[in-house]
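Q: Dropping a prediction and its sequence here:
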Amino acid sequence: MSDSRDNSAARRTYSYLGPAGTFTEAALAQVPEAVGQNWHSVNNVGEALDDVVSGRSDAAVIAIENSVEGGVSATQDALANIPGIRIVGEYLVPVNFVLVARPGTTLDQVRVVNAHPVAYGQCHLWLDATLPSHEHIPASSNVAAASTLFNGSIADAAIAPPNIVHHYDVELLAENVGDNPNAVTRFVLVSRTVPVQGRTGSDKTSLIVELPSDESGTLLSMLEQFSTRGVNLSLIQSRPIGDALGRYRFVIDADGHILDERVADAVLGVKRFSPNVIFLGSYPRADKLQITHENRYSNEVFVEARDWLRGLIAGEPETDS
């Protein structure tokens, strides 16, 4: 899909890392409400989030995690430092790459390869085996890696998404150059802060949490806020806060919804523990996995416990349970 869409004021605008043909655009194509709307190509995650906060866009799709490379640090740091953002959905895109060049170039002529750093990291084994003497030039996006071949780049070839051949007149030198055929990138749809949507039973809650001190056992104390309430963490990744050595924040994905009693209680425990908690959102999981838990962590158990405590405080007679 291209950016030549109707700019009617009645249409919503979605920002994505461009230009056309990127994996981010493929993720945006999965967003039902974005079909037929205005798609705005941007150069980086910060620009996409700024579009949302400023109101230039209604929402944006950004990459947040890769199954091979882990969390996308630029996205995690931006979410920690740009207020007023809420994650409202997630989408998974299988990731594979091709090696392309200017027409007439052959594989044995390639000495310098243009590639986004994340893409390069996912293809370096193939590159090292096939082009052992190659040099790498970082690109701002997977599509930009190919497009700059025609804009004076000294690179001989580029690592790019497979559909790049539909957007540029390139020579396809090799297919399936990714080191892991099962690689997947997770993208999130972000908007300005909105009320939390309802539970689906297949949800994820994302937080950013700072530790109160760099002391023995502090991380364990934070993790216990979740474990003692039966909340599984599908992602926990540290990122430096940047104000001093040894100061870290943690990006966390918890299985469940903030409206689940066990998750809400865990988040309250984290809030009491941490000097800074950023709630990024509760939203449906892309994999549709139903979240299960032991009966002792059910909503009813938490409600009964609160009612029991209320009765004690009110002086109500105790009954056999």
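A: Received it, and whenever you're ready, just let me know what you need.

Q: drop to CA atoms for contacts and neighbour counts, all remaining ones
A: Noted.

Q: need the helices for the stretch 151-300 of the chain, in chain order.
A: 218-227, 261-273, 299-314 (DSSP state H, counting those that start in this stretch).

Q: Comparison target below:
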Amino acid sequence: MPETTDAAADPTESYSYLGPAGTFTWKALDQVPQARGQHWRSVNNVGEALDDVVSGRSVAAMIAIENSVEGGVSATQDALATIPNLRILGEYLVPVDFVLVARPGTELDRVRVVNAHPVAYAQTHLWLEARLPSHEHLPATSNVAAAASLLESGIADAAIAPPGITEHFDLVQLAEHVGDNPTAVTRFVLVSRTVELPEPTGADKTSIIAELPADHPGSLLELLEQFSTRGVNMSLIESRPIGDALGRYRFIIDLEGHVLDERVADALLGVRRFSPSVMFLGSYPRADRLPVEYVSRYGDDVFTEARDWLRGLIAGEPQ
């Protein structure tokens, strides 16, 4: 598989992704129109991908942020929380399926060591425990790297890899559909240093990271009330340890709507007044393109009318 999606084009920009070619991250990047025909830079981990963006080696990086089975990807969430001035430009969904591959001549009942990316292993461990109860797990840097390693060393007997991997490596497929959940989907985000906001589409999502001001009863409820009292729905909320003390957490939150929507903007103002540290990660189109639904009393015109009413009171206008 080439590192550019259009060999006839003259690449002028680089995009980083967890490689090599053929990974689920590669499939997510293939959904980005502006990345086609450009140089795709294969990296080994999220930190390297984001370092490419910060240093300017790449204009953007595609990274996994959430899985429908395992939840949030902690390495991505922690990196976004600690690297300033990053923005999410868009999200992309990739159905996840796996196969078990090995070197030619390997029999399933002879497999003892399985090479797999930790996230892939977490999504296939039930299948492996049922069919290979005495197996050992050898972590890999990516799903494709797990398969490639079989040809580079004899440590592992088999590997968990994406479907179609045998078209690119001299391997045989021992089993297909080895994922524990056939409807599994991984959500990826394209991250850049671009600060220009895309226009609202009506089917948008806004991502932030916020900390609680103090550890006292009801503090999390106070944070959540900033959204509920303005009719803003959350599609994701996950906690990650801040790391400076036990019991200190930050919250990764996805909101339904765009920062230019009045209800979302007002909610973010509330969060900013409440939280000692809040990071805005961006507003971007939802991958499913489904319009955001909200109660009519939280429409833009309601917030605008309320502000006009207050200005009139301050100006002494007749009511």
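A: All right, it came through fine. This is a predicted model, so every value here is computed, not measured.

Q: Fetch the TM-score of the aligned pair.
A: With the length set by TM-score structural alignment, normalised by the length of structure 2, the two chains reach a TM-score of 0.97; 318 aligned residues with a CA RMSD of 1.4 Å.

Q: next one: stretch 117-133 of structure 1 to chain centre, how far?
A: Averaging C-alpha positions (CA atoms, centre = their mean, to the nearest Å) puts stretch 117-133 of structure 1 24 Å from its chain's average.

Q: So which residues make contact with that stretch?
A: Identification of contacts with stretch 117-133 of structure 1 by CA atoms under 8 Å, 6 or more residues apart in numbering yields 68-69, 97, 110-111, 134, 138-139, 142, 159, 177-180.

Q: What of stretch 63-73 of structure 1?
A: With CA under 8 Å, 6+ apart as the test, stretch 63-73 of structure 1 has contacts from 24, 75-76, 118, 121-122, 180, 183-188, 237, 239.

Q: coming back round to it: of the helices of the stretch 151-300 of structure 1, which approaches D50 of structure 1 most closely?
A: helix 261-273 (26.8 Å; CA to CA).

Q: tally of neighbours for whichever residue in structure 2 pairs up with D156 of structure 1?
A: The criterion is TM-score structural alignment: under it, D156 of structure 1 has D157 as its aligned partner in structure 2. Residues within reach of D157 of structure 2, counting by other CA atoms under 10 Å, total 21.

Q: Tell me who's in contact with E25 of structure 1.
A: E25 of structure 1 neighbours (CA under 8 Å, 6+ apart): 16-18.

Q: swap that for S42 of structure 2, sorry
A: Contacts of S42 of structure 2 (CA under 8 Å, 6+ apart): 3, 16-21.

Q: Likewise for S57 of structure 1?
A: Counted by CA under 8 Å, 6+ apart, S57 of structure 1 has contacts 12-15, 40, 51.

Q: And stretch 22-41 of structure 2, what's buried?
A: 22-30, 35-41 (16 or more other CA atoms under 10 Å).

Q: And stretch 75-84 of structure 2, by the same measure?
A: For stretch 75-84 of structure 2, burial by neighbour count (16+ other CA under 10 Å) applies to 76-78, 80-81.

Q: Helices - which of those residues land there?
A: Among the buried residues of stretch 75-84 of structure 2, the residues falling in helices (DSSP state H) are 76-78, 80-81.

Q: out of these, what pair is the most spread apart?
A: T76 and A81, at 8.6 Å, using CA to CA across those.

Q: I'd like the ones in helices among the buried residues of stretch 75-84 of structure 2 as CSV, with distance to G282 of structure 2 appended.
A: Shown next, in CSV, are those (distance: CA to CA, whole Å):
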residue, distance to G282 of structure 2
T76, 15
Q77, 14
D78, 16
L80, 11
A81, 13
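
Q: for structure 1, which residue is closest to the average position?
A: I64 (1.9 Å; CA atoms, centre = their mean).

Q: are any of the contacts of stretch 117-133 of structure 1 buried, and which?
A: Listed as buried from those are 97, 110-111, 138-139, 142, 159, 177-179; burial here means 16+ other CA under 10 Å.

Q: I'd like those written out as JSON lines, with distance to H166 of structure 1 added.
A: Listed next are those as JSON lines, based on distance: CA to CA, whole Å:
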{"residue": "F97", "distance to H166 of structure 1": "14"}
{"residue": "V110", "distance to H166 of structure 1": "22"}
{"residue": "R111", "distance to H166 of structure 1": "25"}
{"residue": "P138", "distance to H166 of structure 1": "23"}
{"residue": "A139", "distance to H166 of structure 1": "20"}
{"residue": "N142", "distance to H166 of structure 1": "14"}
{"residue": "I159", "distance to H166 of structure 1": "15"}
{"residue": "V177", "distance to H166 of structure 1": "18"}
{"residue": "G178", "distance to H166 of structure 1": "20"}
{"residue": "D179", "distance to H166 of structure 1": "23"}
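
Q: I'd say the match of D156 of structure 1 and L150 touch.
A: Yes - between D157 of structure 2 and L150 there is a contact at 7.2 Å, judged by CA atoms under 8 Å.

Q: Show me whatever sits in contact with both of those two.
A: Jointly contacting D157 of structure 2 and L150 under the rule CA under 8 Å, 6+ apart are 102-103.

Q: before we move on, the earlier item: between which two of the contacts of S42 of structure 2 is the distance greatest?
A: Spatially, the most separated pair among the contacts of S42 of structure 2 is E3 and L18, at 12.1 Å (CA to CA).

Q: Pick out whichever of those two has more residues nearby.
A: Between E3 of structure 2 and L18, counting by other CA under 10 Å, L18 is the more crowded of the two (27 against 17).

Q: got a list of what that one touches?
A: L18 of structure 2 makes contact with 25-26, 42-46, 49, 62-63, 142, according to CA under 8 Å, 6+ apart.

Q: got it, and V194 of structure 1?
A: So V194 of structure 1 contacts R86 (CA under 8 Å, 6+ apart).

Q: To which residue of structure 2 is it aligned?
A: Under TM-score structural alignment, V194 of structure 1 pairs with V195 in structure 2.

Q: Among the contacts of L18 of structure 2, which lie within helices?
A: Assigned to helices by DSSP H, the following of the contacts of L18 of structure 2 qualify: 25-26, 46, 49.

Q: hang on, the earlier thing: quick one: residues contacting the match of D156 of structure 1.
A: Counting by CA under 8 Å, 6+ apart, D157 of structure 2 has contacts 102-103, 106, 110-115, 150.
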